[in-house]
Structures are given as structure tokens and as C-alpha cells.
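1. please find the sequence and the predicted model below.
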Amino acid sequence: MKYNPKLNMIIDGNEFSYKIFETLKCVSKTWSQREAAKRLGISHSVLNRRVKESEEKLGFRLIETTGAGSGLTENGLQILNTYEKYIKRLETRDKPVICGGHISTGLMEVLADEFSLDVTIYRTDDQSALELARKDMVDILTLDDPVRAFMYDLDFTPVAYDYLVLVSNNYDPINSADDLNGKNFVEIPDSSQRLAWNTMDNIKIDYKIVKLVNSPYSALKAVQKNSDLYTFLNHSFSTGSSILKNDTQHLISLVLCNKENSVLKDFVDYITSDGQDIIEEQGFMRI
């Protein structure tokens, strides 16, 4: 079934019917109040009254006369744009949306291609992806770090195991965790790197985080350019020293948000069965 939502909206304590927003949209396209009324199937006087009543509630004009006819004022355009943003959130998506951390979405992209699933994929950090999922803007949420799945008691599906490796452009050997004393690190906030920081804190390693970046790609570039910098990245993403492997092994997981989509259910079943071969080929460990 195709759903076409009609949305009323409250502005400054006053409720406005979807009809005024449809009116503004029609006027913005036709540049004519009479033509807009005709397309909406109402009389010109009804349209005028609808606009006037809304303007009186708001205290400013929504429609103005221009050289080309009738158009929206700046305030009218702002209100219409806001309304349409909310409408887009409610409309049924033509393509499923997968959103999550950089590592897990990279894996989903490969798996979706193997499964011949046409999807839109957004890469961000786990916390931002979770916020989008809460707004019902995501069909499958993927998590690089399992901590938020447990924090928010999510009904998650384990996908793979991964662990962190130490990455640097410095050729001095790192044989044990003690060799990390005095080293400077690049951090990716809201990532599974927290496992490395927690481990070093617990064993009293004296280290410093001197640079923050928003993705593993940026972290890798930073350490490649500066031999005095170190970082921890997923083994599936980069080569490096596995000195903290046992302490940083973690789950890559997903949350099926759109449980009514049978194709997505089949996709999740594929990931946890035949897709495990692909997962292993991508440098992860099977669940």
C-alpha cells in the first residue's frame, strides 16, 4: 500500500490544517492565487479566507503580490519548507535506508550488493545513526560498537566480530602495551576505540589524545602524515599491530527497524547464514 500523509502542524501554539500548507505549495508553483484555487478545487474566496485567517494567527504575511503574480513571502517560504521536511519523514521510502557507523555500513554495502538489494546507505557515527533511527528515518540501523545496543536495550542482531589494531607510520617496534606510554593518539569519538582507551586506562598507560576526527578514513590519513601519531582502527579496515586484540574484540550488529518489509527480513537472514562467507572475506570474524 502507498501512504500519502496529511499533516497538521502547531506553530507558536496555534494549530494549522494541512490545507494551508497545500495552498502555499500550490501558490508557489503557479504564481497565481486563482490558478491555485482552481487546482485545489476550491473557490478563490475560500483560498483568500484560508490564507487571511492563517496570517492573522501568525501575525505576518504568507503571500505577497509580485511582478510575476502571487508568491510566498520569506516567512511563507520558510514555513512551507519546514512542513515539507516533516512530510518527507512520513512518506514511504522508495528505497530502504541503511544507516550506521563507517565500518558496519561498509560491510552492509558489500552484503547488499551480493544480495542484489537496492538500498540507500548513510555513513556516520553510531550515536547520530541511532538518533535518525529514533525519528523513523532508517530501515536498518547498523552499529560499529555494541555498547549502544546494550545501553538502549535494542533488539539487535549480531553480524560479525571485529577487533582493533594499532596503526602508525612510525617504524619503532611496539612489542607490548607498555610501549604505548608517552604516545600521542588520534581519536574517533563515538566509536569502538573506547575499548582501546578503556584498556590502556585500566593498565595505567600514560597516553594522550591530541587529535579528534570524524571517521576512520580521517584517522588513517592523520597517522600516515605524522609519524608521531598513533590510532586504533578496525582490523577489517586496516592492517596494524594486534597487541590489544583480546581486549578490543567486539560485535558488529544491526537493528531491523522496518520489520514489515519482508525483503529486509530475508536480507537479515542472509547476513546471518550464507552471508557469513562474504563477511569473512571482508576481514571480519564469523558470529
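-> Thanks, I have it.
2. every contact and neighbour count from this point should use C-alpha atoms.
-> Noted.
3. how far is stretch 212-227 from where the chain is centred?
-> Distance of stretch 212-227 from its chain centroid, counting by C-alpha atoms, centre = their mean, to the nearest Å, is 21 Å.
4. now what about it, what contacts it?
-> Residues outside stretch 212-227 that contact it (C-alpha atoms under 8 Å, 6 or more residues apart in numbering): 102, 124-125, 167-170, 186-189, 229-231, 233.
5. list the contacts for Met151?
-> Neighbours of Met151 in contact, by C-alpha under 8 Å, 6+ apart: none.
6. count of neighbours near Met95?
-> In this structure residue 95 is Lys, not Met. Burial of Lys95 is recorded as 12 neighbouring residues (other C-alpha atoms under 10 Å).
7. quick one: the residue lying closest to it once chain neighbours are set aside from His102, how far?
-> Using C-alpha to C-alpha, 6 or more residues apart in numbering and skipping residues adjacent in sequence, the residue nearest Lys95 is Val119, 5.4 Å away. Computed with C-alpha to C-alpha, to the nearest Å, the distance linking Val119 and His102 is 16 Å.
8. compare the two (neighbour count), which wins?
-> Legend: neighbour count by other C-alpha under 10 Å for Val119 and His102, higher for His102 (23 against 16).
9. residue contacts, the nearest residue to that one once chain neighbours are set aside?
-> Nearest residue to His102, sequence neighbours excluded (C-alpha to C-alpha, 6+ apart): Arg123, at 5.2 Å. Neighbouring residues of Arg123 by C-alpha under 8 Å, 6+ apart: 99-102, 105.
10. could you measure from Arg123 over to Ile271?
-> For Arg123 relative to Ile271 (C-alpha to C-alpha), the value is 19 Å.
11. structure B:
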Amino acid sequence: MQISVQSSQTVNGRPVTARQLEALLAVQDTGSQTAAARQLGISVPVIHKYLASIEDAAGTPILKTTPAGSKLTEAGLEIASVARSMSQRSDMDRGFTVCCSPVTEDLMMSVISSLRISGANIVVSNDEYNIKMLREDRADLAIIDDPLYLFDAEEFEMDEIGYMGMVLVDNGPSFIRYKYGAQRVAFMFLDSEDREYTIDSETFSLPELLGSNKSFFVDEYLLTRKNLRLKSAVDPKMLRHAITALYREDSRNVSRVISALKTRTQ
């Protein structure tokens, strides 16, 4: 007997089908509506129809078109995140799953590739969502950037894997907050300096952060991995924070990944 589960959503009281969600996720994965249509084996007009249905339900744009392709808006990312979450819950035979943020994404991909863990999955999101993945038993290991989250996750095993500094790009008192990294630690530093500032926007997008003309914090390690150099208004070591592995129980794969991560962050 073969049993499978497909999930749908209700957005603003309007149903969004599993097939429509599949189209949205394909666009997110490929960065192109044409490539998404090719991946799903359907025509581009059908992709457009599916996305238009989701957008009608959301009541706001879910995609933005750039010269490089198509990217999800904040609303699109929210719908896609829920879709991926429900898909993983419905997966009755998930493989070894690790969570991290964009800050450590390249590092995690390198480790998983080198260890050749069969059927491994990598989920890239913020610390709060990654801890939620652990709590719901949808992940085996999560790498947490913001050490302040550890106070709310004491039910898990913890292993410190390294330290990272943060860069402060100072363009005045108006800040844009990146959704990833140890942002709370960074802004606590400003508070300790009695500096007056406002957080006027937030973003999931590194290019949007870099092009905002506002002040912001970003992990030095992420910039290094992207071959980017930015002048910091403070020594990144002043904003040094721990990177911590959280897991429910030790296993061979968990131990191997943590050991490899430590080797690469020493």
C-alpha cells in the first residue's frame, strides 16, 4: 500500500491548491517562471495562472520581476514558508534534516556535501523558525546565530561550534534590519552606547540590505563567503557572538556534522 499526503492552504479565506503552491515553490527554487514551468512539465501560461490565483487570494503581489528573474515578495515568502513547513510535516519518510540561516548556509552546504550524507536536507530560515523545526521533530540539527535564542531552547542539547563578528555599516540613525544573524546582539550594542537610532525597515534580502543606503548590521562571515568587503564603523570583534548547534539527541550524523562545522570555523 502506498500512502501520500498533499497539503493546501487557505489565504484570506480563499483556497490555494497544492498544485498552485507547487508552482510558487518552483519559482522560488529556480528564480524563473520559465524554468519553474519546465521543471513542473507545464506551460508558462499555466504557471502564470497558478501564481495569479495565489496573488488574488493574498490581495498583494507575491512576486517581483528583476532583470535576473523572479523573486518572492514578503507575502510570497510567507506563503512559501508555510507550504514548505506543511510539506515537511506530511513527509512520512524524511531524511536527515539540518537547519541554518543564510549566514551559515554555504558552510552547511559544504559540510553536508563533503560528508556525503545520503538523503540529507538543508532548510534555510531564521533562528526562530529553525528552532520551531526542531520542536516539531522536522529537523535533527539546527545552527543558531543569535545566542539570545538559547535561553528559550533549554530542552535541547547544545554545542558551541565557533564565533563570528558583525559589521556595522553606518549611514546615519535610520537602520534597516536584516532578518538573519545575531541582530538582537548588535542592537543591544547600540543601546549600550546610548546611541539614538530608529529601525525603519526590515528585509530578507542581502542585496536589498546592501543597496538600502541605511545603516545596518551584517555578519562578517556572510560577507566573506560572498566575496564582499564593507567598511565597519566598529571593530567586528566588538560584536562577536557564538554560533551554536542545537539538537534533540546525539546521532552519528549529528556528531559528524558538528565536528566538521567546528573544523571549518576554528
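-> Everything's here; your move. Since the model is a prediction, treat every value here as computed from it, not as a measurement.
12. the aligned partner of the residue nearest to His102 of the first structure in the second structure and Arg38 of the second structure, how far apart?
-> For Arg123 of the first structure, the aligned position in the second structure is Val124, judged by TM-score structural alignment. According to C-alpha to C-alpha, Val124 of the second structure stands 24 Å off from Arg38 of the second structure.
13. same deal with Leu51 of the second structure?
-> Applying C-alpha to C-alpha to Leu51 of the second structure and Arg38 of the second structure gives a distance of 15 Å.
14. between the two, point out the one with more neighbours.
-> Between Leu51 of the second structure and Arg38, counted using other C-alpha under 10 Å, Leu51 has the larger neighbour count: 24 against 14.
15. quick one: that one is in a helix?
-> Yes: with DSSP: H, G, I helix; E, B strand; the rest coil as the criterion, Leu51 of the second structure is part of a helix.
16. isn't it right next to Glu22, touching?
-> No: with contacts defined as C-alpha atoms under 8 Å, Leu51 of the second structure does not count as touching Glu22, sitting 10.0 Å away.
17. most surrounded residue in the contacts of stretch 212-227 of the first structure?
-> For the contacts of stretch 212-227 of the first structure, neighbours tallied by other C-alpha under 10 Å; top is Leu233, 27 neighbours.
18. Glu160 of the second structure: neighbour count?
-> Glu160 of the second structure has 16 nearby residues by other C-alpha under 10 Å.
19. who touches it in this structure?
-> 242-245.
20. inside strands: which ones of those residues?
-> Counting by DSSP state E, the contacts of Glu160 of the second structure place 242-245 in strands.
21. could the contacts of Arg123 of the first structure go into JSON lines alongside distance to Glu84 of the first structure and secondary structure?
-> As requested, the contacts of Arg123 of the first structure are exported to JSON lines (distance: C-alpha to C-alpha, whole Å; DSSP: H, G, I helix; E, B strand; the rest coil):
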{"residue": "Cys99", "distance to Glu84 of the first structure": "22", "secondary structure": "strand"}
{"residue": "Gly100", "distance to Glu84 of the first structure": "25", "secondary structure": "strand"}
{"residue": "Gly101", "distance to Glu84 of the first structure": "28", "secondary structure": "coil"}
{"residue": "His102", "distance to Glu84 of the first structure": "29", "secondary structure": "helix"}
{"residue": "Thr105", "distance to Glu84 of the first structure": "28", "secondary structure": "helix"}
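22. just flag the most distant two among those.
-> Cys99 and His102 (9.1 Å; C-alpha to C-alpha).
23. overlap in contacts, those two.
-> 123-124.
24. follow-up on the earlier one: lining up the contacts of Glu160 of the second structure with the first structure, which overlap?
-> Counting by both residues aligned by TM-score structural alignment, their matches' C-alpha atoms under 8 Å, the members of the contacts of Glu160 of the second structure that carry over to the first structure are 242-245.
25. can you redo the residues you listed as CSV with neighbour count and distance to Ala139 of the second structure?
-> Shown next, in CSV, are those (neighbours: other C-alpha atoms under 10 Å; distance: C-alpha to C-alpha, whole Å):
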residue, neighbour count, distance to Ala139 of the second structure
Ala242, 17, 21
Ile243, 22, 18
Thr244, 20, 15
Ala245, 23, 12
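26. switch these over to a markdown table; also include distance to Gly76 of the second structure.
-> Listed next are those as a markdown table, based on distance: C-alpha to C-alpha, whole Å:
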| residue | distance to Gly76 of the second structure |
| --- | --- |
| Ala242 | 31 |
| Ile243 | 29 |
| Thr244 | 30 |
| Ala245 | 29 |
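27. between these, which sits nearest Asp91 of the second structure?
-> Nearest member of those to Asp91 of the second structure, counting by C-alpha to C-alpha, is Ala245, at 24.0 Å.
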